[in-house]
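A.B. asks: next one to model:
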Amino acid sequence: MHATIPYVIAALLFGLGVYGVLRRRNAILVLMAVELMLNAVNLILVAADATVKSTLTGVQSEAWAHPVPEPRAGAIFALFVIVLAAAEVGVGLAIVLQYYRLRRNVVLDEVALHEHDHEKVAG
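C.D. replies: Below is the predicted model of the structure:
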């Protein structure tokens, strides 16, 4: 597989996520678009790690370096991003569900940021 294919796919996924964040009005769909962007970053991390590892296979290590191969740093960072995404989904969905219980609507254009803004929308 060519090294640029994962980068192009990740760029397309990230662009689709940005489009979803900017154009969607539903809060759940915005959270899904953010997850799409985080998954694109995970793809870039793993692809960059594999690309760098395959590029450096013939490079001699220094005398002070350990002869044992290091673990996949890109995959480890991707795991951290997955944990961050899971926490973001948990908190985001809790906020959206609570807002839905209060207002019966999750359209982001109609979210009142201040209490007096809600009075203008309701009255």
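A.B. asks: switch to C-alpha atoms for all contacts and neighbour counts from now on
C.D. replies: Fine.
A.B. asks: so residue 106 sits right up against residue 100, yeah?
C.D. replies: Yes. Using Cα atoms under 8 Å, residue 106 is in contact with residue 100, at 5.8 Å.
A.B. asks: next, the structure of the following sequence, for comparison with the previous one:
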Amino acid sequence: MTGVSVLLAIAAGLFAAGLFGVLARRTILMQLISLEIMLAGPALAFVAAGAHHGMVEGTAMFLIVLALAAAEVALGLAIYLQLRRDAGDGDADAARRLRG
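C.D. replies: This next block holds a predicted model:
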């Protein structure tokens, strides 16, 4: 296997591990962490492909994914803190209970 193949396999593994964490965990905080792991997979793939082809676009896409991850964390933590304040629970089903 070449170096880029190994990096792409690691990226796919990161994405799969994050997807499993989102589907398996019930707490919102753990789902947010799993989403960050999922976003690390494509970010690594962009950097690996950019380095393999000698192009800077892979790094530019990494910066876009990084900005998206930062926005997702900020919004997700705000929702999590509001849910903890209103429901006193960090469970994903607490949002359904609040809807009535």
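A.B. asks: what value does the TM-score take for this pair?
C.D. replies: The TM-score (TM-score structural alignment, normalised by the length of structure 2) is 0.91; 99 aligned residues with a Cα RMSD of 1.6 Å.
A.B. asks: hang on, the earlier thing: who has more neighbours, residue 106 and residue 100 of structure 1?
C.D. replies: residue 106 (18 against 13; other Cα atoms under 10 Å).
A.B. asks: mind telling me what the more buried one corresponds to in structure 2?
C.D. replies: Per TM-score structural alignment, the equivalent position to residue 106 of structure 1 in structure 2 is residue 90.
A.B. asks: quick one: its match and residue 10 of structure 2, what's the gap?
C.D. replies: 31 Å (Cα to Cα, to the nearest Å).
A.B. asks: ok, residue 71 of structure 2 next?
C.D. replies: 24 Å.
A.B. asks: how far apart are the helix or strand where residue 32 of structure 2 lies and its match in structure 1?
C.D. replies: Element membership for residue 32 of structure 2 (DSSP states H and E) is helix 28-53. Comparing helix 28-53 of structure 2 with its match in structure 1 after superposition yields a mean distance of 0.6 Å (mean Cα distance after the TM-score superposition for structure 1).
A.B. asks: packing partners of whatever helix or strand residue 96 of structure 1 lives in?
C.D. replies: In the assignment (DSSP H and E), residue 96 of structure 1 maps to helix 73-103. The contact analysis (3 or more Cα pairs under 8 Å, 6 or more residues apart in numbering; DSSP states H and E) places helix 73-103 of structure 1 against helix 27-55.
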